[in-house]
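Engineer: here is my input; please provide its structure:
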Amino acid sequence: MISILHGERAEAARSEAFAALAAARGGGPVMVVVPTERWAREAQRRLAAAGGGVGPGAVARRSVVSWSVFGDAVAANVGAQSVGGAEIRILLRQVILEKPDRYPSLVRRHPESSEPFVTAGMLRRVASAVVRLLGETERPKSAPKAGSVPAQILELASMTDVRLGKVGRAPKRIAEVKAWRELTAVRWGRLFPGVERVVFSGFDVLDDLFVEAVAALERCGVAGEVLMPVPPDEAAQRFPHLVAAYGRLQGEVTVAGKVAGGGTARAGGGGSARPKVRLIRVANRDEEVRLMGAYLQEQIRGAESAGKRFVFEDYLVCFPSLERYAGRVESAFDDFGVECRFSTGADVTAQPLWQFLADVRSAVAGDLTCGSLLQLSRSPLLRTLTGEGLNEEVFVALRARLGGPDRGAAFLKRLRTFRGKLEKRIARLADSADEEDTKKRQSLQSELEAAGALEHGLALLMDSLAGLDGRRDLRTWGKDVLALLDTLLRGVPFLAEEGIRAVGVFRFGKTRWRIEQAIIELGQCSEILDGASVDFADYFALLEELLRGDKVMGTLPLTAGVGVVGRLEVRGLRPKVLLLGGLLEGEMPRAAPRGRGLLDDYLPEGKPREIELSEERFVFEQLITAPAEETILFVPKMDRDQELLESQFVTELLHGGRAVPVLQAEEFREEVSGAAGSVERQLLLGERAVGANEAVDDGGGGRNLPRVLHNAAWSIAADLERHRTDGLGVFDGFLSDSVLVSHLQERLKKQIHSPSELEVLVQCRHRHFIERILRLSEEDDDEEGLTPVKLGEIVHSVLFRFFSRWVAEESGLITATSRAAAWKILTKETEAQLDEQAVSDFDRDHLRGKLLGMGVPAGSGKDRIEIRGLPGIFGALLDLEIERSEANPEAAAPCLFEIGFGMGGRLQESEHDQMSDPNPVELKMGRETVRLRGRVDRVDLTDDAFSLVDYKTGAAPTIKAQLEGYRLQLPLYLLAIAELLKRRGERREPAGGVFYTLKQGEAKMAGQFFREEYRDAGAFGSRVRLLDDDKFEDAMDTITVNVELAIRDAWRGRFYVTTAPEATACGYCPWEGVCRKDLGRTKNLIAALREAEG
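Structural biologist: Sure, this is the predicted structure:
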């Protein structure tokens, strides 16, 4: 029996692993264990259709199960009872509300009825704290203060402990941990007869649950093998308790050939013939799969050499998480001819269609790449629809969704570049006789052929779209989307009926920012289907029903959904069936209570039908069977205070918000009195009438606010004060006034941007609009003394002076020998800089300690000493430079400092600065040109390349954010310096850039945007992961496309809310109070402010 355990985080499982499984097939039944019930139901249906066998044992009665069902079966077999997070929250609510006066810090009271309640947020936080306490083996040694929140939580933990029994740290796996602890050989044999070996692979093996599982296997006489994708030294350092646990089980732990904690691996040992638990280093997921396949093949060969027959029943193979790549798993089974497959017959089109639609959906968001194009070209569904490869009709539809012919040219260029890379790689392997190289060359050749077909199709498409107007409105663009979906759906055999209707299919699960805008863009859509909440098994049946009807369905969170409803109504799309609720967040909706007045103005005549839901699937059954004239309204569960707020909040949203908030004039004047005399104040208070075409200029030579911007500024100011009225403004980020858009376009084309400004524009168009177009400024903190900004300025100034002198004296790289001389110059320049600061003596001493080290005495430079035990910023910097010079004495040397461009006359003068230019650098970003200004802290040079160093006294951007194209400083500066060097007649390759994060006592390199080819120039250690040429070029392409699209959106007046991940764009945003990214924030903000105001 083979069990493939799909966890949550692993990647593609294909090639050798499945080849080994196919080669080893001994006729036993296949049992598949998948991460969720949704996938389990679909896989079970497909296996049944394929005639798949049902394995023995309690679990195997369902030949496809989820991990939770698998664990529950084990738990039930040993008598453990599952306790989930929801159950703990229910119990805590009951305990708290039984004696609310006992927990005053956790309970709120209704303002009118004074009834006690616990908010959902508070309940989640308390439950989390209780679970953590219950997972600890010892209680705190010192009791918290009586009546404090910690004391109340500790008491709740004790009561919960009594009611539930001792539980672990992860409520969802409590039963499983207990079950594995109690599992015996007898029970194991009853569950999995014949299984004598278990192999775990992937990051999930780091879970304590797997330690318990391996321990249970040991007790049951089953051998355990662990392939852990962690470098061997990290395994012992980061997860010592797991390494120790595995070591106790088998007597020793082998980490890539060495025993963890020292010593070498021994063959056998501990009196057991079974293999030891091995922790094997895996560089990536593909290598993990390869190792798994190689391991199985090794077992096959061993069985054959011993004259034994290798069968499935010998192994239970656990693969964590292939959910996102089920298509590849399916293809692997098909390729290797495994009898029990995921899909057969007509149903083969179901999963590929879903996968293809998801990929096309990504293309709408601007994520289409050469790799995904190649994936589309090989889609089984696409071959079914278009014969061999992509035909022109599908390409026309696909291209129409990508925003105009200019973007198509960019993709064509990138595709040709991609083909060129493939051809070079094939040429390098042409003369090799190695079998592995031959396989690789054949694989690359097939990719080259697919890329050639794509290039040919795109070229035909570009010719056919030569006259396409790139300024089409959103409605036309939405029709093109539907045209493509209609083309695809008509190719599916069981949906090819007369009267088939176009359906917009969107996966909103992790992209909630797109929900509202997508539905606005698809304003003419006859049906809108959110596939994220539909079970695969019911998906196509539901799809057919929707195609025959005239229904509009949106499974949206309530606070986001009602805003969409108002906009649908404006466009004449009044849905017959409306589904609102928290389905996307996994909450069970329930019917709205009568008499509350929620959405009464919107609902048609008659009361909404009330439906009590037992499970999520019931929602869709009701949706399909509901008469066309009925409206079903579902709302999520909420606390009583939230219900009251929700009622008022939704009513306002359904009316589209108010153009002018209901504020008393006197109150509003007080709020903005600090802006006396400013244009904002005059506009917001209405002291100046602004006509339809009149522009307001404050005489500052740049502010120009016609009526549309006046309304936008008013709306944003109203939002900032909306906790007084619960109202929302009407501005949604799209400017419709053509005169205004034209004016902005002219102004923006002349604008000189800094990298930080472009980062804001790329991350969130709306924030850029507020700060750069309306020029509204966030509140100043009025910090006194040494601010982080001031500290950064001083550090940059000292380092500029220091390195300028150091290079002038031709001192070369800083080494341990020259450290004393470097320190002398640094202390002298630091003291000179400190003398120039207009700060108190206390601040000056404090600053001296941060820069030169704590405990440094006052006095002249020659008497200064450094206490190495408490180094300052500059001492740590010198140590870092010494490390680099020792790593490679031929590393790139610091040469140029504070290179400014586009700054006008604001340039620092230096005899070594021969590159600074008061004029901006013009960079070509796709079809657009961006004028850039900035100042590069440091340029290091070798004979043929240059690299950049940027000093940060705060946090530095991560390499992930740079590769995703959201943090632009180093990539843009690389392009700018390359252009400045070219002006000077020098041709050097950009090696990359790095951030120096400088803190007291610590200096290190971060965010290394650096090419592997120039590792020695950057003096990086062998363990530092750098970028190969392909990744470097892909990252630069991504940044180019992001900037190009952002600039074009700004020129067209499109300032919508962020398209970047929330962690990237929203972490430090000062405009959270006016953001539509998640309208639920508004409700929480209102509640918090009301509570604060009493």
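Engineer: contacts, neighbours, all on C-alpha from now
Structural biologist: Will do.
Engineer: in this protein, which helix has the most residues?
Structural biologist: Looking across the chain with DSSP state H, the single longest helix is helix 435-464.
Engineer: next structured bit after it?
Structural biologist: From helix 435-464 onward toward the C-terminus, using DSSP states H and E, the following helix or strand is helix 474-490.
Engineer: show the subsequent helix or strand relative to that next one.
Structural biologist: Counting by DSSP H and E, the element after helix 474-490 in chain order, helix or strand, is strand 504-506.
Engineer: helices or strands up against that next one?
Structural biologist: Contacts defined by 3 or more Cα pairs under 8 Å, 6 or more residues apart in numbering; DSSP states H and E place strand 504-506 against helix 350-364, helix 474-490, strand 528-530.
Engineer: tell me the angle the second one makes with helix 350-364.
Structural biologist: The one in question is helix 474-490. 160 degrees (axes from the mean of the first three to the mean of the last three Cα atoms, to 10 degrees).
Engineer: other SSEs contacting helix 474-490?
Structural biologist: Checking 3+ Cα pairs under 8 Å, 6+ apart, helix 474-490 ends up next to helix 392-400, strand 504-506, helix 513-521.
Engineer: that helix versus helix 392-400: what angle between them?
Structural biologist: For the pair helix 474-490 and helix 392-400, the angle between their directions (the same axes, to 10 degrees) equals 140 degrees.
Engineer: re the thing from before, next, format the helices and strands packed on strand 504-506 as JSON lines and append mean neighbour count.
Structural biologist: Converted to JSON lines, the helices and strands packed on strand 504-506 look like this (neighbours: other Cα atoms under 10 Å):
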{"stretch": "helix 350-364", "mean neighbour count": "18"}
{"stretch": "helix 474-490", "mean neighbour count": "19"}
{"stretch": "strand 528-530", "mean neighbour count": "20"}
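Engineer: before we compare anything, build this one as well:
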Amino acid sequence: MPITLVKGSSILASFDRIAEERLKAGRYSSFVVVVPTRRRIRELNRLFIRQTPGAAAGAFPLFTLGTLVHAVAAANLPARKPVPLHVQAVLMQRAIDAVADGLVYFSVSKGSGRKGLSTGTFQKLASVVNGLREAGVGVEELRTEVEANELGEGRKLAEVLAIMEAYEAQLGNSFADPALEMRGVLKVFASEAPQSVWWNAFPSKPDVLFIDGFDEFARPEFELLEWLATVPGLTVVLNFDFHPANEDLFFHLEDNYHSFSGIGFRPPDRPSRAHVENSPGEHEQPAALFHEHVRRNLFRHDDTIERIDAREFVTLIEAADREAEVDTIARIIKARVVEKPEADLSRICVATAHSGAYTPLFREAFARYGIPANITDRYRLDASPLVVGILALGAVVENNFRRRDLLRALTSPYVRPGVDAANLESVSAGLRITAGARKWEERIESRLSVVENQLRTVDDELELSLLEREARMLRKGLDDFRILKEMLAPLSGEHTPAEFHRKLLDLLDKAGVESSLRPHRGPSTGPTGIPGERWEDAERDSRAFATFLSVLEDVVRLRESQNPGPAPLFDYLADLKGAVSLSRYNIRQRYGYGVYVTSIEETRGLSFDTMFIAGLVDGEFPAPYQSEVFLSVRRMAEKRKRFLFQERYLFYQASTNFKRYLYLTYPAAEGNAKELVTSSFVNALKAIADVREWKKKDGAEDQERVRILHGIWSRDELLRRVSEVMWREVSRPDHPAAKEVIKKLGHPIHVEQSRAGEHTEKAYEGFILDGVPEDMKETIAARRGGVYSVSQLETYAQCPFKFFAQRLLKLTPIEEVEEGITPLEKGNLLHQIFFEFFTRWRDEKQPPLRECSEVEFKEATDLLLSMARARLDLIHINAPLWELDKEELLGGPGRPGVMREFLENERRRPDMLAPRYFEASFGGRSGRSDAKLSSSDPVKIGDVLVRGKIDRIDVDDTSGLWIALDYKTGKIPPAKGMWRGEQLQLPVYALAIRELRNRARERAGAGPAGAFYLAKEDEVEIVPQLVPKEVVKNLGLTKKGVSPEEYESIVDGAGTFIRDYVTAIAEGRFPLTSSEKVKYVCKGCDYRMMCRIWVSHQPGEGGEGKEGEE
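Structural biologist: Here you go, the predicted model:
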């Protein structure tokens, strides 16, 4: 129970009695109440309204210390404009600007203001300056501290002093922040009769002032109360939690206690009637005894302390992780509601020290269990997605359509200008657009022209659909960008404050910000049937928007009063960013609705029937001390010493504000990895009290725990339990609630059982012909006569389902954005460069590279490098590693580059093979292909038509040997893939060369061979996977070849595999890949998130790499 100190009449010491009596008598203005939080004011307002039934009531005399000071200042001091925290931020950054030239420790360039500091540094600096001033440390005291400094901190403290002086200069004679108001009030009390000051503020001359629920007071606050205690006829009653015998808990309050005693505050002469009237009821008596025991003994190191048995009403719960912790809390609450449906949920509180990690978990869990929740966190305005989106719109104009600003704005769900944000993101990523309105338009137009030209020549079905899709995306992107450019144009240039205000509001209207909030306003019924289930989201967004508009108006008014002329957008955005960085907002509390979920700090002065304290792990509660590095060493030491006691006191308050039950919960681990340490506060409580414990793994479980943790408390759980029983087919659950879902679960369970091994529902395992209409069956069957590319056949070989998703459903995944050049782009680039070089070298009848003189070889090298540079110049990439990527290809200091290494390898080859044909296509349009050998007709392998393009064919005219070479810039496919029918490229090329050679009436020699040509820095070589061993030896290669028998087996086997694949496609067989292929097929697959096999067969680390080894 809090102690009471009085200066004045002890008869007036009972807050509850005096308030009730005077409210009933209509004497609302005869007393004043000061409490620490606005939330407590709202609670008292509701209490006072209930105590004045049937009568009209004016504003009750309820204040925080800040609002009390403001009321006294307004009645006794010259008028000044009050400065809220967000306006203080703007003035603070202007103060930093004003002294920027003299700053060394904070190293801010002139004119940069807050923008020259990180957000964290600015917030910390503003907090330090405001904290010093609110603690009563003025300019002169800080100057004395700077001059007396002996620890080498002079530079730092001098700059803090300079910023404080500049800030107070910004306040001038027009503005007043809370610290300046307090300073003025103390001066007026010292210069005038205290009674006159008090009566000026309160003409009704109240005779009692209650100060209730505080823990400690700053020096100016104590001085204010000291002056108030001298007002004749005014009794000051001070209620605060303190016990003089427990310094391990109340150490930080001892100074206050002794200071008040020193100025005449004493306990009341006799116990007030309120203590008797408010004595706990029978069911609250055990909790009250526990509160007093904790107050006297918590954190004390004394072996003689007698333990209290609190097992009936205090429970300590260990959960596996945070999700399990929140789930357990929800179950306990749901069980209480089921037991007592009439229970008032608003009398249950769930509090955490750091709500950020828990709020979304509670919101989701309470919705799942059907528990109404009143989640009332205090949020940072600069972290609101809505505000981030609004500021990003301004940054788009300020930074000339920088891509990250544009996407930050457009990906906000509250910015709806009618454009396709995802499309703009994909287009800009593909074109490497980083900034510049002109570059946006030029690059999109240029790429659109290229794509439209490619559409005239491409023949691959997938490539054609991709190009058509890209063309649509580019046209849409260009149109959308122009819409955005026109919409944002009014913000360009300079504006007066009024103009900026009007134009920004117009922009927000056009961007659909306010309209995006309208459909969500007010309570709604969610899928669980709870009214207001998603109310918190809508309320939070609306509150954030309302707070932002208020901040905007204050910033505009400030600039009108100081700098009314035109200013650039940069200045307005700097003011706004500074203002929102220190702004906070709350979700409005809905009284009487749902479980109260908040931070522990917000529960001060409140009382509940049931209290949950969650997240009791070291590092969170108590939190680690964060040094105020901008203070002096002495002040830092003082703050560090008080910090732990403040955390202890907060735990004490939270663990004693319940009347019936207290639950303390903590997670044992963070997910499946990091183990967490239980809070030392829990151990301190267990040292003085016996509590009931629920351990994560506890064999001795009590009945209540079993009932709560293993009972069915949500619809989701009911579905899961019924599914498990039906899967085992032990029995059908005989429960009224289960009958509703059994019908719905029967079919999906039957399907899953089929997939698990019964195979009775083949249509759900990829064999789709039985489940599709006749016209679709005909369409699928017609694919038997289609033309297939090698990549299509390889896709089916690896995973038929992927072929189905990619080729039949045409599902195109959104590719991840890569800042540098992608492996695919690098491969295409080398193909183009080598094609241009070899065709030109051949057509100009230049000598083979191995026969070139030094001069001729230098000409070849220069030609290849010039072609490579020309191609690279067409690529627009603004990424840190792009220059290194170019150097890898072209060479640089100490590195020859891939181009030179490639030509050197060509020159060193001992064989008589000569590059003859390049990009030899079969079954495709002309495009980039070799006219000397290419054919528009596909190649027939068995009865299947196949198309493709061979990167290069080398020919030995003496032996008649032809070798298909496929360029690779990455990993070489494993040779074993040819035996499994998964790697068809080289066998198909060998078969294709036979037919192309016949069509061109070229000399037929040995069976065509196939090899990969690896073109990587420091690794340029030919990998002869399908080359006879004797040929490999003649080529001077170290890699193994194949025997004639192996060659024939691989090539003939490829024809069999291809026939089987096409037959399966035409018969509608598209099952998932086999389990033995998962480790190298599924890893990195674009469709893995929609494939069930990925869930049950996670590839091991390194599996893919091992599969790729030769």
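Engineer: TM-score, when you put one on top of the other?
Structural biologist: Aligned and superposed, the two chains score 0.31 in TM-score terms (TM-score structural alignment, normalised by the length of structure 1); 376 aligned residues with a Cα RMSD of 4.4 Å.
Engineer: among the helices and strands packed on helix 474-490 of structure 1, which comes closest to V360 of structure 1?
Structural biologist: Evaluated over these, closeness to V360 of structure 1 peaks at helix 392-400, with 8.1 Å, by Cα to Cα.
Engineer: now do the buried residues in the helix or strand that comes right after the closest one.
Structural biologist: Next helix or strand after helix 392-400 of structure 1 toward the C-terminus (DSSP H and E): helix 405-429. Judged by neighbour count (16 or more other Cα atoms under 10 Å), helix 405-429 of structure 1 contains these buried residues: 405, 407-409, 411-412, 414-416, 418-419, 422, 426.
Engineer: relative orientation of helix 405-429 of structure 1 and helix 392-400 in degrees?
Structural biologist: In this structure, helix 405-429 of structure 1 runs at an angle of 110 degrees to helix 392-400, with the same axes, to 10 degrees as the basis.
Engineer: same for helix 405-429 of structure 1, what does it pack against?
Structural biologist: Packed against helix 405-429 of structure 1, as judged by 3+ Cα pairs under 8 Å, 6+ apart, are the following elements: helix 370-377, helix 435-464.
Engineer: mind doing that once more with 7 Å?
Structural biologist: Under the contact criterion of 3 or more Cα pairs under 7 Å, 6 or more residues apart in numbering; DSSP states H and E, helix 405-429 of structure 1 touches helix 435-464.
Engineer: which helices and strands does the helix it packs on pack with?
Structural biologist: Counting by 3+ Cα pairs under 7 Å, 6+ apart, helix 435-464 of structure 1 packs on helix 370-377, helix 392-400, helix 405-429.
Engineer: would you reformat the helices and strands packed on strand 504-506 of structure 1 as JSON lines and include distance to L296 of structure 1?
Structural biologist: Formatted as JSON lines, the entries for those read as follows, by distance: least, Cα to Cα, whole Å:
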{"stretch": "helix 350-364", "distance to L296 of structure 1": "28"}
{"stretch": "helix 474-490", "distance to L296 of structure 1": "40"}
{"stretch": "strand 528-530", "distance to L296 of structure 1": "41"}
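Engineer: between those, which one is nearest to Q94 of structure 1?
Structural biologist: Put simply, out of those the one that sits nearest Q94 of structure 1 is strand 528-530, at 35.7 Å, with distance taken as Cα to Cα.
Engineer: next secondary structure element downstream of the closest one?
Structural biologist: Beyond strand 528-530 of structure 1 on the C-terminal side, the first helix or strand identified by DSSP H and E is helix 536-548.
Engineer: now the longest helix of structure 1 and helix 370-377, what's the angle there?
Structural biologist: Computed with the same axes, to 10 degrees, the direction of helix 435-464 of structure 1 lies at 90 degrees from that of helix 370-377.
Engineer: need the helices for the stretch 851-1000 of structure 2, in chain order.
Structural biologist: With DSSP state H, counting those that start in this stretch as the definition, the stretch 851-1000 of structure 2 shows helices at residue ranges 854-873, 882-890, 898-908, 976-980, 985-999.
Engineer: for those, which one ends up most surrounded?
Structural biologist: Each of these was given a mean neighbour count from mean count of other Cα atoms under 10 Å, and the largest, a mean of 21, is that of helix 985-999.
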